[in-house]
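Undergrad: no FASTA, just this:
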């Protein structure tokens, strides 16, 4: 009875309310909640907003102005008709001005291309983050599945150990077994219970790790609905390499960096061309003067006050300006040379990344093929261990093997199943890495 109570405590966790969760749902939750993905999406939104002709200088710029011009002047000139004056002037000057670059060597077009490439780069960086997030979720999901399957195996073995105790107790009642055999069965059951509890905690930790990667804040007791199946897809290394060169987002981002570097070189090169701009505007001046003036006619000075009458002036202009830099100490040439070197650097970075990814793909593909064989071998190992356990159970009941041999066969079955589960997990992770390298996780 004491051992049956232990068993009921071990299985109590499975009675808690659970929420079904498929791999597809886990990925959807992760892409919605993951902060790195959301940050990358914000970067794409910024790049989309910046990809506009208005930021390239294509359109004219029009400004409204409003100014005030206030002054005071005092004059004392005996040689003049106006010998003395004291005047305060107050003016309001509203105006409008416009400037428009008519020609600057196609820098406007290159600037727009640059903004479009920046958008493409942000989109590729978002795809990199999405693929990394999907890969992490897949690995965490299948890692939790493996822990659950290992828990199921230990539960099966625990049931066999419990049946073994009952069997030994029955034999002892009929005088066919001693206390030693019963103690050995109880010891095996307690060891299996301890292992089960440790594995139960490992499974819960794996679920919590999955929730962390998904970005789920509220703890939830998920029931994983997908099954753990070994990958059996046959890949061709040549096809994988073609997909890598065509779809890998890291490689695509590096290629965009090459294009951006080339555009930067073009922009600096056309800076040597003249610039022609059109400037136009108008202003309206309203000036009110107050004060006094002293007039001297024939030695008879006469002081008069200014009436404070407003004067009005309208002024308009249209100007065409052309500028060409003749000499700047070689600064433009240096900047162009630097841009050309940066362009070469980006090309070298692309070549280095391509070589590294090809090597990584070849290693991953070879590992995938090797792990497929390991899954097949460990599957046969589990089948043999299961048959051996069934035979051992029958032989023990017939008294043909002792408890130590039976326990050894039990442990062999546990080790074989764990080896197979680990082989399947490794194969799944390797296949996921193949899909990530070839850009197929989001396609």
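TA: That came through, no problem. Predicted model only: the values in this text are computed from it and were never measured.

Undergrad: when you work out contacts or count neighbours from here on, use the C-alpha atoms and nothing else.
TA: Noted.

Undergrad: show me where this structure has strands.
TA: Taking DSSP state E, the strands of the chain run over residues 19-21, 61-76, 82-103, 222-224, 275-297, 300-305, 310-323.

Undergrad: I'd like to know which elements the longest one is packed against.
TA: When you say that, I think you mean strand 275-297. strand 82-103, strand 300-305, strand 310-323 (3 or more C-alpha pairs under 8 Å, 6 or more residues apart in numbering; DSSP states H and E).

Undergrad: what angle separates the longest one from strand 300-305?
TA: Translated: strand 82-103. 50 degrees (axes from the mean of the first three to the mean of the last three C-alpha atoms, to 10 degrees).

Undergrad: what packs against strand 82-103?
TA: By 3+ C-alpha pairs under 8 Å, 6+ apart, strand 82-103 packs against strand 61-76, strand 275-297.

Undergrad: center of the chain - which residue?
TA: residue 129 (3.1 Å; C-alpha atoms, centre = their mean).

Undergrad: now the helices for the stretch 1-150 of the chain?
TA: Here the stretch 1-150 of the chain has its helices, by DSSP state H, counting those that start in this stretch, at 2-10, 23-33, 35-50, 107-173.

Undergrad: what's in contact with the second one?
TA: So that's helix 23-33. Contact with helix 23-33 is made by 37-38, 130, 133-134, 137-138, 141, 213-216, 224-226, as judged by C-alpha atoms under 8 Å, 6 or more residues apart in numbering.

Undergrad: out of the helices and strands packed on strand 82-103, which is closest to residue 391?
TA: strand 61-76 (90.5 Å; C-alpha to C-alpha).

Undergrad: output the contacting helices and strands for the closest one.
TA: Looks like strand 61-76 contacts strand 82-103 (3+ C-alpha pairs under 8 Å, 6+ apart).

Undergrad: in the strand it packs on, what counts as buried?
TA: Neighbour-count burial for strand 82-103 flags 82-89, 91-95, 97, 99-103 (criterion: 16 or more other C-alpha atoms under 10 Å).

Undergrad: returning to what we had before: can you tell me which of the helices of the stretch 1-150 of the chain is most buried?
TA: Scoring the helices of the stretch 1-150 of the chain by mean neighbour count under mean count of other C-alpha atoms under 10 Å gives helix 107-173 as the most buried, with a mean of 20.

Undergrad: for that one, packing partners?
TA: helix 23-33, helix 35-50, helix 179-214, helix 249-270, helix 403-437.

Undergrad: generate JSON lines for those, with distance to residue 166 as supplementary columns.
TA: Below are those laid out as JSON lines (distance: least, C-alpha to C-alpha, whole Å):
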{"stretch": "helix 23-33", "distance to residue 166": "41"}
{"stretch": "helix 35-50", "distance to residue 166": "54"}
{"stretch": "helix 179-214", "distance to residue 166": "9"}
{"stretch": "helix 249-270", "distance to residue 166": "61"}
{"stretch": "helix 403-437", "distance to residue 166": "14"}
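
Undergrad: presented hereafter is structure B, for comparison with structure A:
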């Protein structure tokens, strides 16, 4: 009987105890992998580079345009020219035309449209940078959620394994007791059922851990098969206060920053919408060459012309209905941006209150769970001593064991929940970098 029990125990352990992870992966190391390999971040970096190019003066009509144009033509014909007194026969011949030009054009003034378009593009660059920082922030929050979930599940596997070891020891003791007549067969069967339940819980917990670890690898852009052991010790800042959170959030919150850039864009767009009502003054200069050869010409057999040219042009679009509509819409978009700005400020304030309340509640829950673990541990140790002395039943001992396991699991979860709540507060403050 005892040999069968030992074989059962060894079988469960061999199934469950594969390597959970070899190399250590700290949170900062996971963050470094995320920033280097995450696909969304790579795309946003390219978007920021596009915005940098768009905001350059090279792209906003501040420099002149220089162009070269050249062409040529060939014809081949013969025939006759009829005059009043005679007809001139034209032998078949080829004729040629050719030209080349170097042109320089520059817009001197276009109603400040160039100025405000540059400001719009510069704000778009600042917006792209803020959106990049927001993506980094959200990626860190997502990393924290998944990383600490994996850490909890890994810690939970260790707790379930420890509980399984306790049940294994109880099963072996019950089996030995049955062999020597101290325990009944019912005691052995109950112990075996409890061990089986703990073994199944261990295997399910291990499966949850492995699935979550693959999700973490996917987020980091790492190999899906990579195996790690995660950091279990977390440092939690207990010095945060509501006043500081609200003050810093109003100054540094990234959603507020993004909305501010959108608001400024709307202001510049309104100013830019007035540009078509003003005249456009441009200048041009160039050097031209034209030539031709025509053996059948009546008077000219060929010609060449070359030399510089320069000019200035003033264009004024006196009336265009689209300009009126564009300006009206620009005013409406600015009003929308102002309303949106007020809305975002209220939202950020509410988010700051909610995040701080969640953080304080998580801190209190963590402290309560610490107390529960201490109480459950004392109860379990005393229950084990009482069981050995025959003062309590196996069912009472099992209850103490499960209470201790649950308390340890709750404390582990509360620890990581508190860390994620802290990260959320820092995100609202715009300090999660």
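TA: Nice, I can see it. As the structure is a computational prediction, the values presented were derived from the model and not from experiment.

Undergrad: please say which position in structure 2 the residue nearest to the centre of structure 1 maps to.
TA: Mapped onto structure 2 by TM-score structural alignment, residue 129 of structure 1 lines up with residue 135.

Undergrad: so what's that match closest to, chain neighbours aside?
TA: residue 41 (7.1 Å; C-alpha to C-alpha, 6 or more residues apart in numbering).

Undergrad: show me what that neighbour aligns to in structure 1.
TA: Match for residue 41 of structure 2 (TM-score structural alignment): residue 37.

Undergrad: try residue 426 of structure 2
TA: Aligned partner of residue 426 of structure 2 by TM-score structural alignment: residue 435.

Undergrad: and that match, how many neighbours?
TA: 21 (other C-alpha atoms under 10 Å).

Undergrad: could you do residue 241 of structure 2 as well?
TA: Neighbours of residue 241 of structure 2 (other C-alpha under 10 Å): 10.

Undergrad: look up how far residue 384 of structure 2 lies from it.
TA: Counting by C-alpha to C-alpha, to the nearest Å, the gap from residue 241 of structure 2 to residue 384 of structure 2 is 44 Å.

Undergrad: return the residues in contact with residue 138 of structure 1.
TA: Going by C-alpha under 8 Å, 6+ apart, residue 138 of structure 1 touches 23, 27, 429, 432.

Undergrad: which one of these sits closest to residue 119 of structure 1?
TA: Closest to residue 119 of structure 1 out of those is residue 27 (25.1 Å), distances taken as C-alpha to C-alpha.

Undergrad: about what we covered before: TSV for the strands of structure 1, including distance to residue 269 of structure 1?
TA: Formatted as TSV, those follow (distance: least, C-alpha to C-alpha, whole Å):
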stretch	distance to residue 269 of structure 1
strand 19-21	57
strand 61-76	25
strand 82-103	15
strand 222-224	59
strand 275-297	13
strand 300-305	64
strand 310-323	16
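
Undergrad: do you know which of those lies nearest residue 442 of structure 1?
TA: strand 19-21 (19.8 Å).

Undergrad: where does that closest one end up in structure 2?
TA: Mapped onto structure 2 using TM-score structural alignment, strand 19-21 of structure 1 spans residues 23-25.

Undergrad: which residues does the matching stretch contact?
TA: 227, 228, 229, 230, 231.

Undergrad: post-alignment, that stretch versus structure 1, mean distance?
TA: Taken over the aligned residues, the distance from stretch 23-25 of structure 2 to structure 1 averages 1.6 Å (mean C-alpha distance after the TM-score superposition for structure 1).

Undergrad: and if you look at stretch 350-359 of structure 2?
TA: Counting by mean C-alpha distance after the TM-score superposition for structure 1, stretch 350-359 of structure 2 comes out at 1.3 Å.

Undergrad: quick one: buried residues of that stretch?
TA: 351, 352, 353, 355, 356, 358, 359.

Undergrad: so which of these sit within helices?
TA: Among those, the residues falling in helices (DSSP state H) are 351, 352, 353, 355, 356, 358, 359.

Undergrad: circling back to that earlier point, so which of the helices and strands packed on helix 107-173 of structure 1 gets nearest residue 243 of structure 1?
TA: Checked against C-alpha to C-alpha, the stretch from those lying closest is helix 403-437, at 8.6 Å.

Undergrad: now do that closest one against helix 107-173, angle only.
TA: Using the same axes, to 10 degrees: helix 403-437 of structure 1 against helix 107-173 is 170 degrees.

Undergrad: helix 403-437 of structure 1 vs structure 2 - mean distance after superposition?
TA: With mean C-alpha distance after the TM-score superposition for structure 1, helix 403-437 of structure 1 departs from structure 2 by a mean of 1.7 Å once superposed.

Undergrad: with stretch 123-137 of structure 1 instead?
TA: Per aligned residue, stretch 123-137 of structure 1 averages 1.0 Å (mean C-alpha distance after the TM-score superposition for structure 1).

Undergrad: spatially nearest residue to residue 39 of structure 2, not counting backbone neighbours?
TA: Once flanking residues are discounted, residue 39 of structure 2 sits nearest to residue 221: 7.1 Å by C-alpha to C-alpha, 6+ apart.

Undergrad: residues contacting that neighbour?
TA: 33, 34, 37, 38, 39.

Undergrad: which contacts among the residues you listed does structure 1 share?
TA: Using both residues aligned by TM-score structural alignment, their matches' C-alpha atoms under 8 Å, structure 1 keeps these contacts from the contacts of residue 221 of structure 2: 33, 34, 37, 38, 39.

Undergrad: how far away is the closest residue to residue 16 of structure 2 other than its chain neighbours from residue 230 of structure 2?
TA: What sits nearest to residue 16 of structure 2 in space, not counting adjacent residues and going by C-alpha to C-alpha, 6+ apart, is residue 203, at 5.8 Å. According to C-alpha to C-alpha, residue 203 of structure 2 stands 19 Å off from residue 230 of structure 2.

Undergrad: which one's more surrounded, these two?
TA: residue 230 (22 against 19).

Undergrad: my read: that one touches residue 151, true?
TA: Yes - at 5.7 Å, residue 230 of structure 2 and residue 151 qualify as touching, with contact defined as C-alpha atoms under 8 Å.

Undergrad: hey, what's in contact with both of the two?
TA: Common neighbours of residue 230 of structure 2 and residue 151 (C-alpha under 8 Å, 6+ apart) do not exist.

Undergrad: sorry, back to before: out of the helices of the stretch 1-150 of structure 1, nearest to residue 60 of structure 1?
TA: helix 107-173 (12.3 Å).
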